[in-house]
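1. Pasted the sequence and its predicted model underneath.
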Amino acid sequence: MRATDLIPIGKLAARVGVSVSAVRFYEAKGLIRAGRNAGGQRRFVRSDVRRLSFVLIAQQLGFSIQEIGERLATLPEGRTPTAADWAKISASFRDALEERITRLTALRDRLDGCIGCGCLSLDKCALYNPDDRAARLGAGPRYLLGDRPGV
C-alpha cells in the first residue's frame, strides 16, 4: 500500500463530517483501524470514509454501535470492500429494518387500544384483557411487545 492511499485523521473526519474525537471514538469501538506513520500519527485507508459514512447512516436508523460493529466485522480484511460486500451487509440491515417496520406499524395501530399493560382502568379492558390475562405473559405492555390477546 502506498502512502498516498492513506489519509490522516483530520482529513477522514472532514470527509465524513464528524469531529476528530468522533473518529477516535469509532476507532476505539473497533469500527475502523488506524495504522501509524513513522511519526506515530494515525493514518486510515481511504475506504474508511465509506465505513464511517455507513456507521453514521446505520446509527440514524437506530442501530447500536455493537450491531454495526458485528456487521462491519463481516467485511474483508486487507482489501477495500466491494459492492458485493456492501450489498451483503445491506441485506442484513434490510431484514432488521423490515422487522422494525412491522413492530412500529403494530405499535401505531394498537397504541390507542389495549396494550396488555394490566391497568384494567379502561372500559375496554373487560373486552381486550378480561381478568388481566395479559399479566400471565409477563410484566409490561404485553400486546405491544408482541404477545397476542387470548393466547
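-> Okay, I see it.
2. For the rest of this, base every contact and every neighbour count on C-alpha atoms.
-> OK.
3. need the next SSE after the longest helix anywhere in the chain, C-terminal direction.
-> Ranked by residue count and defined by DSSP state H, the top helix of the chain is helix 83-110. Sequence order places helix 125-128 as the next helix or strand after helix 83-110, per DSSP states H and E.
4. Run the chain-centre distance for stretch 92-102.
-> Here the centre of stretch 92-102 is set off from its chain's centre by 10 Å, with C-alpha atoms, centre = their mean, to the nearest Å.
5. go on, stretch 67-79?
-> Chain-centre distance of stretch 67-79: 14 Å, with C-alpha atoms, centre = their mean.
6. Residue 48 is in contact with residue 34, isn't it?
-> No - with contact defined as C-alpha atoms under 8 Å, residue 48 and residue 34 do not form a contacting pair (9.4 Å).
7. Second structure follows, compare the two:
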Amino acid sequence: MLQRLRPEFPDVTISKIRFLEAEGLIRPDRSPAGYRRFTGDDVERLRFVLAAQRDHYLPLRVIKDQLEQADRGGADRPLTVAVERIDPDEFAEGSDTRLSRDDVLRQAGVTGVLLDDLEQYGLLASGSDGFYDADAVQVARLAAGMADYGIEPRHLRAFRAAADREVGLMEQVVAPMYRQRDPAARDRADSIARELGALSVGLHSLLVKAGLRRITGR
C-alpha cells in the first residue's frame, strides 16, 4: 500500500496512515488476526486526503466533511477536493462601528508607535471624523503579528500596493454599472463587487501557498 502512495507522496508513513485512521478519515477492514486490509478504494481515499492536505492545506475537519458527503452520494461518486472559498458576503458594506484611537489601541493590543507607522505607510486611516472602522483592529493585530517576525509596517507597503492594484481591476468592471441610474444595476454592481472581492482574496491566498511550497519544498 505504501508502495502505491509513495511515488506521489514520498513523505507518507505508516504512523501517518494510522493517525488518519484514528481520526476517522479511513476505515480499512481487519482480518481475523487483526491485520489491516486496504482495498483499492481505501488507497484512493488516502490519496484524496493526502492531496487535500498537501495541495490545498485543508484542515482534517473539512476533509472529513467532504469524505462524508461523498459517502452519502454513493460509492460511485468520485472524490474531488472542494476548495474553501471566501464568502462574498464578507465584502458587504461595513458596520457603523466608530472607534477612537484609544479604542483601536486597546482592542488590538498594539502600541501607539505601531499605529502611527501603519497610518504613515497607508495600511490604516481614520475617517474624516477622526474615528476608525472595525477593520482597523484586525489590520493592527495582523500587522503586530508580522512585526513579531521582523516584518515592520514599512515592509507592508507592498501589500497596500497589491491590494490597490486588485481593487483597480475590479473597479474597471463595476464602475460603469455604478454610473447607471437604474437601481437594479447598482444592486447588481454591489453583488459583482463582492464576488470579485472574494475571488481575488481566494486567488491571492492560493498564490501565497504555492510560493511557500517553493520555499519549504513541501
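-> Here it is on my side, so go on. What you see is a predicted model; the values in this text were computed from it and never measured.
8. Would you give the TM-score for this superposition?
-> TM-score for the superposed chains, counting by TM-score structural alignment, normalised by the length of structure 1: 0.56, backed by 108 aligned residues with a C-alpha RMSD of 3.4 Å.
9. circling back: buried stuff in the longest helix of structure 1?
-> Using 16 or more other C-alpha atoms under 10 Å as the test for burial, helix 83-110 of structure 1 gives 86, 89, 93, 107.
10. Please apply the same query to stretch 5-22 of structure 2.
-> Buried residues in stretch 5-22 of structure 2 (16+ other C-alpha under 10 Å): 5, 17, 20.
11. Which residue is the nearest non-sequential neighbour of the last one?
-> Taking C-alpha to C-alpha, 6 or more residues apart in numbering, and ignoring the residues beside it in sequence, residue 20 of structure 2 has residue 26 as its nearest neighbour in space, at 6.4 Å.
12. so what corresponds to the one you found in structure 1?
-> Using TM-score structural alignment, the partner of residue 26 of structure 2 in structure 1 is residue 32.
13. just residue 41 of structure 2 next, same as before
-> Under the alignment (TM-score structural alignment), residue 41 of structure 2 pairs with residue 47 in structure 1.
14. burial count for its match?
-> Counted with other C-alpha atoms under 10 Å, the neighbours of residue 47 of structure 1 add up to 16.
15. on that earlier part again, from the buried residues of helix 83-110 of structure 1, which is closest to residue 76 of structure 1?
-> Closest approach between the buried residues of helix 83-110 of structure 1 and residue 76 of structure 1, by C-alpha to C-alpha: residue 86, at 10.5 Å.
16. Map the closest one onto structure 2.
-> Checking TM-score structural alignment: residue 86 of structure 1 goes with residue 78.
17. What is the burial count for residue 121 of structure 1?
-> Around residue 121 of structure 1 there are 8 other residues, counting by other C-alpha under 10 Å.
18. so who does it touch?
-> Residues near residue 121 of structure 1 by C-alpha atoms under 8 Å, 6 or more residues apart in numbering: none.
19. just to revisit the earlier point, go ahead and confirm the match of residue 86 of structure 1 touches residue 71.
-> No - the pair residue 78 of structure 2 and residue 71 does not pass the contact test of C-alpha under 8 Å, sitting 9.7 Å apart.
20. now the strands for structure 2?
-> 29-30, 36-37 (DSSP state E).
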